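In: whatever this is, show me its structure:
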Amino acid sequence: MPQVNAIAALHELLALTKRSFLQYLRHAQPYRQGNDEEILATFSDIVADQDLLVERIVGQLERRGHVPPSAEFPMEFTGLHDLALDYLLDRAIDYQKRDIEALEQLSESLACHQTIRSLVDEAKGMARGHLQSLEECCAKA
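Out: Here you go, the predicted model:
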């Protein structure tokens, strides 16, 4: 796998984290039913973890003299904002799996950048934990 430069890797990690599906849903108005509190709590916990990781990624960029880029949410998210939370939970699981695959590929491309690879590997571990939380929430729903 070809190597990527450190700044490009940080930009990719930032986009994956800051513009995740659950980050999108925090700004959307999904349809809520009476029994959605656990789903909302799980989403909120994941977004809070991602926010902390975003701060660390931004710090890495700033230490390297780079301004964090702005990023937009993927267009495919826009058609999902007003759907029921139980449906969105299934979609969140799908997107989480996709993000984990992207993090695995990014990690493999960072053999020469150990500090950033460690951050990506931490993000990957966190994403796997989030996937487990989402799957547990889905099993209960």
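
In: only C-alpha atoms from now on, for both contacts and neighbour counts.
Out: Noted.

In: where along the protein do the helices fall?
Out: With DSSP state H, the ranges of helices along the chain come out as 6-18, 21-27, 37-63, 85-108, 114-140.

In: figure out which of those is closest to Glu76.
Out: helix 21-27 (9.7 Å; Cα to Cα).

In: show me the contact partners of that closest one.
Out: Phe43, Ser44, Ile46, Val47, Phe73, Phe77, His81, Ala92, Tyr95 (Cα atoms under 8 Å, 6 or more residues apart in numbering).

In: check contacts around the fourth one.
Out: Under the criterion of Cα under 8 Å, 6+ apart, the neighbours of Val47 are Leu22, Gln23, Arg26.

In: now the second one, please; I'll put the structures next to each other:
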Amino acid sequence: MSNETNAILNQVIVLLNRSLAAYLADAVPWMGRAGAEVGESLTAMVKDQQQSADRLAEFVLDNGGDVAAGEFPMSFTALHDLSIEFCLKKLLQTQQEAVQYLQQAVAALERAPLAKALVEETLGSARGHLETLNELLAAVH
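Out: Below is the predicted model of the structure:
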């Protein structure tokens, strides 16, 4: 596997492992009356992201690469005291950005079909999460 492919996959792994959803799963915001449904959806989203990241990491390691850990953005630390309604808007924004990045990653992996297929699968999941977040945001308003 090329260094470029490894770098792209590592960026996707960090995107998944250090997502806002993953951060909020540990630093739970104030949930209010929407808490149960939002909490369940957030947990499912994080679990799915982790499974995708694990598959990508396994692929990187199987092909002789190293896996990057990454860090949560410092801007996330300001969100844990806010309501879930506010955080949902931010989650929606970061998920839209993730979908855009994954689309670019798929295009960049044209010469690495196995890696491309893994990222396409991740992109499909990310689009599903985006739809779920839109539904949750509509439900809490």
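
In: what TM-score comes out when they're superposed?
Out: With the length set by TM-score structural alignment, normalised by the length of the first structure, the two chains reach a TM-score of 0.92; 139 aligned residues with a Cα RMSD of 1.5 Å.

In: circling back to that earlier point, and of the contacts of helix 21-27 of the first structure, the nearest to Gln105 of the first structure?
Out: Tyr95 (15.4 Å).

In: burial count for the closest residue to that closest one other than its chain neighbours?
Out: Nearest residue to Tyr95 of the first structure in three dimensions, chain neighbours excluded: Phe21, at 6.7 Å (Cα to Cα, 6 or more residues apart in numbering). The local packing of Phe21 of the first structure (other Cα atoms under 10 Å) involves 25 other residues.

In: look up how far Pro74 of the first structure lies from Phe21 of the first structure.
Out: Using Cα to Cα, to the nearest Å, Phe21 of the first structure is found at 9 Å from Pro74 of the first structure.

In: with Arg128 of the first structure instead?
Out: Distance, Arg128 of the first structure to Pro74 of the first structure, using Cα to Cα: 21 Å.

In: over to Arg32 of the first structure?
Out: For Arg32 of the first structure relative to Pro74 of the first structure (Cα to Cα), the value is 23 Å.

In: give the residue from these two that has the larger number of neighbours.
Out: Arg32 (15 against 12).

In: relative to the first structure, what is the average displacement of stretch 36-43 of the second structure?
Out: Compared with the first structure after fitting, stretch 36-43 of the second structure has a mean deviation of 0.8 Å; criterion: mean Cα distance after the TM-score superposition for the first structure.

In: the first structure: matching residues for that stretch?
Out: With TM-score structural alignment applied, stretch 36-43 of the second structure matches the range 37-44 in the first structure.

In: isn't Ser109 of the first structure right next to Ala8, touching?
Out: No. Ser109 of the first structure is beyond contact range of Ala8, at 11.0 Å (criterion: Cα atoms under 8 Å).
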